[in-house]
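Colleague: sequence? don't have it. structure:
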């Protein structure tokens, strides 16, 4: 039996490295990581189909799907359930809540994808995935990952904000302050030399100290 992924185990996904490859059955047929090349991808797991917290999260993802698409971002769900269970669940959501789940859901009965991404946390459950979310860029690089306990639903709007922030940071070579929203000022990378630090105040930024400057974009 292989060891479960840990932070010291190379099998555990790590930021700014290649996301683990997968080829898995979904509600839209087989899907591989390579299918999303050239697009951003949000891969997210949930503990089980037909559970109330997961249902609220899936409806929230569905309601923001067009906004994610405007950011060249695809959605891909996962749980350790069969694709028959997934199909029945999304039909139930449409029937009972009027929300159409249009993004694919991986059926991971073998737990292969869940283990590769560290979605199985033995302290929570050996047979259910926790609420893990992975943001993968168009080159297949893992840019962000967030884990939630089974009892607490995620804020899907935060992932929309996070994708926007990552894309903005890439485009403008900047960083984002706490709770940054589109239109807010961004943080200028601090100077790397004493000479550059001396010049920072005269560079036209909104500078509080040599290491802390903002600008509008």
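Modeller: Okay, I see it. Small disclaimer: the values here were computed from a predicted structure and weren't measured.
Colleague: can we go C-alpha only for contacts and neighbour counts from here?
Modeller: Noted.
Colleague: for the chain, longest helix please?
Modeller: In the chain, taking DSSP state H as the definition, the longest helix is helix 156-172.
Colleague: buried residues, it. List them.
Modeller: Across helix 156-172, burial judged by 16 or more other C-alpha atoms under 10 Å covers 156, 159, 160, 161, 162, 163, 164, 165, 166, 168.
Colleague: which residues does the helix or strand following it contact?
Modeller: Next in sequence after helix 156-172, counting helices and strands by DSSP states H and E, comes strand 186-188. By C-alpha atoms under 8 Å, 6 or more residues apart in numbering, the surrounding residues in contact with strand 186-188 are 174, 175, 176, 177, 180, 212, 213, 214, 215, 216, 217.
Colleague: now the buried members of the residues you listed.
Modeller: For these, a burial check counting by 16+ other C-alpha under 10 Å picks out 174, 175, 176, 213, 214.
Colleague: is it correct that the third one is in contact with residue 167?
Modeller: This points to residue 176. No - applying C-alpha atoms under 8 Å as the test, residue 176 and residue 167 come out as separate, 11.0 Å apart.
Colleague: try it against this one:
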């Protein structure tokens, strides 16, 4: 079982899906990717999640992020489940669901946690950047539905902090003030961030979001 850690290059794979064969690196291209796993088709919590992601797809698109789900059932089963999702969640699933009946991708990405369930994938979210580096993982218990607004928030933070020497504080949302990274001296920060730098402590300096 893989033990993928932040900063690792994620493995490539070729696998069937609800939309045909997916060659992962080719499919991802130069986009960010949100890969999220499900224990099985026709599960109630995941039905609500897949519906929500289809509703939010335009938000992921704005961030140059592709979404792809995974379940251990086959593509035909996925197609039947998608019908239920569209009906019950009043939406249209508009992204692929990987068919991982052989557990190939689950094993590559370490989605089987034997002490939780030796046969089913845990419900993990992977955020992968265009360089195919793993930037975030969140693993949820089966009883708790995921918060995809939080996934969007993290992508906003990653894209901002990749491009500017800032970090995002607790509960940050796009447009809020950000933290100046500790490696920049305050005088240099004042030049770098002309909107102003507030020095609360020598190590805690805030500035308006630089790309707003």
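Modeller: Ah, there it is. Bear in mind that the values here come from a model prediction, so they are computed numbers and not experimental data.
Colleague: out of everything not next to it in sequence, what's closest to residue 128 of structure 1?
Modeller: Of all residues not flanking residue 128 of structure 1 in the chain, residue 47 sits nearest, at 5.0 Å (C-alpha to C-alpha, 6 or more residues apart in numbering).
Colleague: what's the burial count for the one you found?
Modeller: 24 (other C-alpha atoms under 10 Å).
Colleague: aligned partner of it in structure 2?
Modeller: Residue pairing (TM-score structural alignment): residue 47 of structure 1 is matched to residue 39 of structure 2.
Colleague: return the distance of its match relative to residue 83 of structure 2.
Modeller: As judged by C-alpha to C-alpha, to the nearest Å, residue 39 of structure 2 and residue 83 of structure 2 stand 18 Å apart.
Colleague: and what of residue 63 of structure 2?
Modeller: 27 Å.
Colleague: tell me where structure 1 has helices.
Modeller: 52-63, 65-70, 83-97, 112-116, 156-172, 194-199.
Colleague: need those helices in CSV with distance to residue 131 of structure 1, can you?
Modeller: CSV is the format used below for the helices of structure 1 (distance: least, C-alpha to C-alpha, whole Å):
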stretch, distance to residue 131 of structure 1
helix 52-63, 9
helix 65-70, 19
helix 83-97, 16
helix 112-116, 11
helix 156-172, 12
helix 194-199, 42
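Colleague: tell me which of those lies nearest to residue 20 of structure 1.
Modeller: Closest of the helices of structure 1 to residue 20 of structure 1 is helix 112-116, at 6.4 Å (criterion: C-alpha to C-alpha).
Colleague: and that closest one, what's buried?
Modeller: Residues 113, 114, 115, 116 are the ones in helix 112-116 of structure 1 that count as buried (16+ other C-alpha under 10 Å).
Colleague: aligned to the third one, what sits in structure 2?
Modeller: In other words, residue 115 of structure 1. Using TM-score structural alignment, the equivalent of residue 115 of structure 1 in structure 2 is residue 107.
Colleague: which residues does the closest residue in space to its match that isn't next to it in sequence contact?
Modeller: Of all residues beyond its chain neighbours, the one nearest residue 107 of structure 2 is residue 1 (5.2 Å), with distances taken as C-alpha to C-alpha, 6+ apart. Residue 1 of structure 2 sits next to 107, 108, 109, 110, 112 when contact means C-alpha under 8 Å, 6+ apart.
Colleague: would you list the residues you listed in TSV and tack on distance to residue 35 of structure 2?
Modeller: Shown next, in TSV, are the contacts of residue 1 of structure 2 (distance: C-alpha to C-alpha, whole Å):
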residue	distance to residue 35 of structure 2
107	14
108	13
109	10
110	13
112	15
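Colleague: among those, which two are most distant?
Modeller: Farthest-apart pair in the contacts of residue 1 of structure 2 is 108 and 112; separation 9.7 Å (C-alpha to C-alpha).
Colleague: residue 54 of structure 2 pairs with which position in structure 1?
Modeller: So residue 54 of structure 2 corresponds to residue 62, using TM-score structural alignment.
Colleague: quick one: residues contacting residue 25 of structure 1.
Modeller: Remark: with contacts taken as C-alpha under 8 Å, 6+ apart, residue 25 of structure 1 is in contact with 31, 83, 106, 107, 108.
Colleague: swap in residue 169 of structure 2?
Modeller: Residue 169 of structure 2 neighbours (C-alpha under 8 Å, 6+ apart): 178, 179.
Colleague: show me what it aligns to in structure 1.
Modeller: Residue 169 of structure 2 maps onto residue 177 in structure 1, by TM-score structural alignment.
Colleague: now that match: how far from residue 215 of structure 1?
Modeller: As judged by C-alpha to C-alpha, residue 177 of structure 1 and residue 215 of structure 1 stand 11 Å apart.
Colleague: is the match of residue 54 of structure 2 in contact with residue 104, as I believe?
Modeller: No - between residue 62 of structure 1 and residue 104 there is no contact under C-alpha under 8 Å: 10.9 Å.
Colleague: one step back: contacting residues for the match of residue 47 of structure 1?
Modeller: Counting by C-alpha under 8 Å, 6+ apart, residue 39 of structure 2 has contacts 71, 72, 120, 121, 122, 123.
Colleague: repeat the analysis, applying 6 Å as the threshold.
Modeller: Shown in contact with residue 39 of structure 2 (C-alpha atoms under 6 Å, 6 or more residues apart in numbering): 71, 120, 121.
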